[in-house]
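Engineer: model this:
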Amino acid sequence: MGAALCLLSAACFGAMAIFGKLAYDAGVSPEALLLVRFTLAAVLLGIVVLVRPGLRRAASGPPRQGATGRPAMTRGRVLAIAVGLGAIGYATQASLFFSALRLMDASLLALILYTYPVMVTVTAVLLGRDRLTLARAAALAAASGGTLLVLLGAGGMSFHPLGALLAFASAVTYTVYILVADTVVHRLAPVVLSALVMTGAAGTLAARTLLTGGVDLGFGVSGWFWLAAIAVVSTVVAMLTFFAGLKRIGPSAAAILSTFEPVVTAALAALVLGESLTPVQLAGGALVLSCVVVLQLRRQDRGPRPAPDRPEPENRQGLDSAREDRTEPVGLAP
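Structural biologist: As a prediction, this is how the structure comes out:
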């Protein structure tokens, strides 16, 4: 279920670049797109939280396999981190993404952005959350080489140095966002976490709008339609399914499975926008995607670790850990 949720999230996120290009063609500015996207998403998620109180409480249960111990957090700290994820992390990442989208093709932008699964894996290793084997190191090296092929093969496309820099900065920001989100995703229901993240992002963008003199919302019906598609499909649905999947399988696996997004973006760009990829870029993209898929498959093939020789203490420890987890989730219910 966790893998399926992450794949569904990736498909929804993958359509966002296409919706964004169509919104730009309808006269929507990047500033208006971001403000309306997050504000509408925050309102929709807030309504869900109010009318469906049963969704407010995080499901309890034993920690996912391989998860490390999570330090205790106060209610206020958990909520502050959730709002900060949107106000700082997601608002910054989205601003960089849509600024890059104005300068370069959607398919190339998606492939640059999707260097972040490699960064998530490497950072997880440096933080002691994972182990870097020789096979995994070789796969990561091949993925980096594939990304280089994508960039070098951009001769016939609208490659823009500043756009590429913004896209890579967006990938770095999203890496931090995922690793921080993993510290609170077990303590909040997905709908509550998504609502707080969207509220934080909307607040940041609203403040920026006030400081910069406002945004133009005088575009036509088609512009509002594509903004609604971004808010509902590529934000609300995408966020809910991503957090639900992240909670089940962890940051590295969620990032790896999310590489389905550039495949969706490239396919939709070819069908809707008439974009094309050079053979070199196709080879590089295939190399990147195949490497991250191999990483996930090898992880699944290893299966669960053998039971220890003395299961009783371990079982008691697992029960204590599960019991501790049940006291940590924070909802909005009084």
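
Engineer: make it CA atoms for all contacts and neighbour counts henceforth
Structural biologist: Will do.

Engineer: in the stretch 151-300 of the chain, which spans are helices?
Structural biologist: With helices called from DSSP state H, counting those that start in this stretch, the stretch 151-300 of the chain shows them at 161-181, 190-212, 221-231, 238-249, 251-257, 260-268, 279-302.

Engineer: With distance to residue 79 and mean neighbour count added, can I get these in CSV?
Structural biologist: Shown next, in CSV, are the helices of the stretch 151-300 of the chain (distance: least, Cα to Cα, whole Å; neighbours: other Cα atoms under 10 Å):
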stretch, distance to residue 79, mean neighbour count
helix 161-181, 12, 20
helix 190-212, 8, 22
helix 221-231, 23, 20
helix 238-249, 15, 24
helix 251-257, 20, 26
helix 260-268, 29, 23
helix 279-302, 31, 17
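
Engineer: Second input sequence below; structure requested for side-by-side comparison:
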Amino acid sequence: MDAARVKAWGLGFGVFSSVCFGTSGAFGKALIEAGMSPLQASWTRVAGATLVLVPVMLAARRRAAAAALRGRWRLLLLYGVMGVAGCQSFYFVAASRLPVGVAILLEFTGPVLVVGWTRFVLRAPLPRSAAVGVGIALVGLACVVEVWSGLRLDMIGVLAGLGAAACQAAFFLAADRAVGRIDPLVMTAIGFAVATVVLAACAPPWTVPWHELGMEVALGGHTAPGWLLLTLLVLISTVVAYVTSVAAVHRLSAPVAGAVGYVEAVAAAVFAWATLGEHLSPVQLAGGVIVLGGAFVAQRSVAAREQVIGELPVMETAGLTRSSG
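Structural biologist: All right, here's what the predicted structure looks like:
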């Protein structure tokens, strides 16, 4: 297969992956409104994905998994707690109290937090464009939450969305540490297994309203069986999304794969509008564009610094095992 065709397939996988990731907010919110708590919805999602991913990992990467658990267990624990359990749970809390489009935009400020961590905690010099990207993203964020109106949005939802962003930032940093050290499938499967255990302590399986899965659940102006929505959340929004994300990164350059990932935020807003009837105001839509533009500039600035010093970019290699909504 020639290079052009490989890249075309990679782009297709990347867009498809982002669209699949973008469906999670609507499916999860429908289950939450049917009676599950955000943490219960998050647990059922990661537990279902774990049941699929761990057997695949054991069949294909058993030795790599054993080596990773021996030498990198702390990093895997951090990834599972923050990158999977924390990110997805905060996102579902935010999506349950805010429009899905706003929740995903709040989460996508994660790259801005990575810039802050790199500059003020690691004290590493960054290009001026990084500060410009942060400033642009913050202006967009102000539009999304409409700060001039005294934050009309639910404050708990906004804080949860920013919590998801912080967890996404931790995921990016953990993924950077794992590049070349932990196989992507191993990191994903073990991360989900860790998240399943952690969330089980917060949302015990026996408290989940399993009977809701046998009932019709409202999805906008339509209804669907609860078990079908959960199946779609696990298989499409999680397993297929992660697999196609890996396939995309293997066929594209890191910068292109990182850029394609921003389709997820657009897909989440569009899918929530189509299925749940959620609308964003014109100002929020404009703010969303500004947020994504600023986050992208900040991401590329950090990536450029990493490439200069001879390392793989922290935020673009993270596409190997994404943790977002």
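
Engineer: would you list the helices of the stretch 151-300 of the first structure in JSON lines and tack on distance to residue 3 of the first structure?
Structural biologist: Shown next, in JSON lines, are those (distance: least, Cα to Cα, whole Å):
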{"stretch": "helix 161-181", "distance to residue 3 of the first structure": "16"}
{"stretch": "helix 190-212", "distance to residue 3 of the first structure": "16"}
{"stretch": "helix 221-231", "distance to residue 3 of the first structure": "23"}
{"stretch": "helix 238-249", "distance to residue 3 of the first structure": "6"}
{"stretch": "helix 251-257", "distance to residue 3 of the first structure": "7"}
{"stretch": "helix 260-268", "distance to residue 3 of the first structure": "11"}
{"stretch": "helix 279-302", "distance to residue 3 of the first structure": "10"}
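
Engineer: Which of these sits closest to residue 153 of the first structure?
Structural biologist: With Cα to Cα, the closest approach to residue 153 of the first structure among the helices of the stretch 151-300 of the first structure belongs to helix 279-302: 5.3 Å.

Engineer: how much does that closest one deviate in direction from helix 260-268?
Structural biologist: Relative orientation of helix 279-302 of the first structure versus helix 260-268 (axes from the mean of the first three to the mean of the last three Cα atoms, to 10 degrees): 140 degrees.

Engineer: Just after helix 279-302 of the first structure, pick out the following helix or strand.
Structural biologist: Counting by DSSP states H and E, the next helix or strand C-terminal to helix 279-302 of the first structure is helix 311-327.

Engineer: Over to residue 218 of the second structure. Which of the three states is it?
Structural biologist: Following DSSP: H, G, I helix; E, B strand; the rest coil, we place residue 218 of the second structure in the strand state.

Engineer: related to what we said a few turns ago, how about the helices of the stretch 151-300 of the first structure, which one is nearest residue 106 of the first structure?
Structural biologist: For residue 106 of the first structure, the closest of the helices of the stretch 151-300 of the first structure is helix 260-268, at 7.1 Å, according to Cα to Cα.

Engineer: residues in the second structure matched by that closest one, start to end?
Structural biologist: Using TM-score structural alignment, helix 260-268 of the first structure corresponds to residues 263-271 of the second structure.

Engineer: Any idea how far the matching stretch is from the middle of the chain?
Structural biologist: 12 Å (Cα atoms, centre = their mean, to the nearest Å).

Engineer: That stretch vs the first structure, average distance?
Structural biologist: Compared with the first structure after fitting, stretch 263-271 of the second structure has a mean deviation of 1.3 Å; criterion: mean Cα distance after the TM-score superposition for the first structure.

Engineer: Show me what that stretch is in contact with.
Structural biologist: The contact list for stretch 263-271 of the second structure (Cα atoms under 8 Å, 6 or more residues apart in numbering) reads 15, 18-26, 100-102, 104-105, 108.
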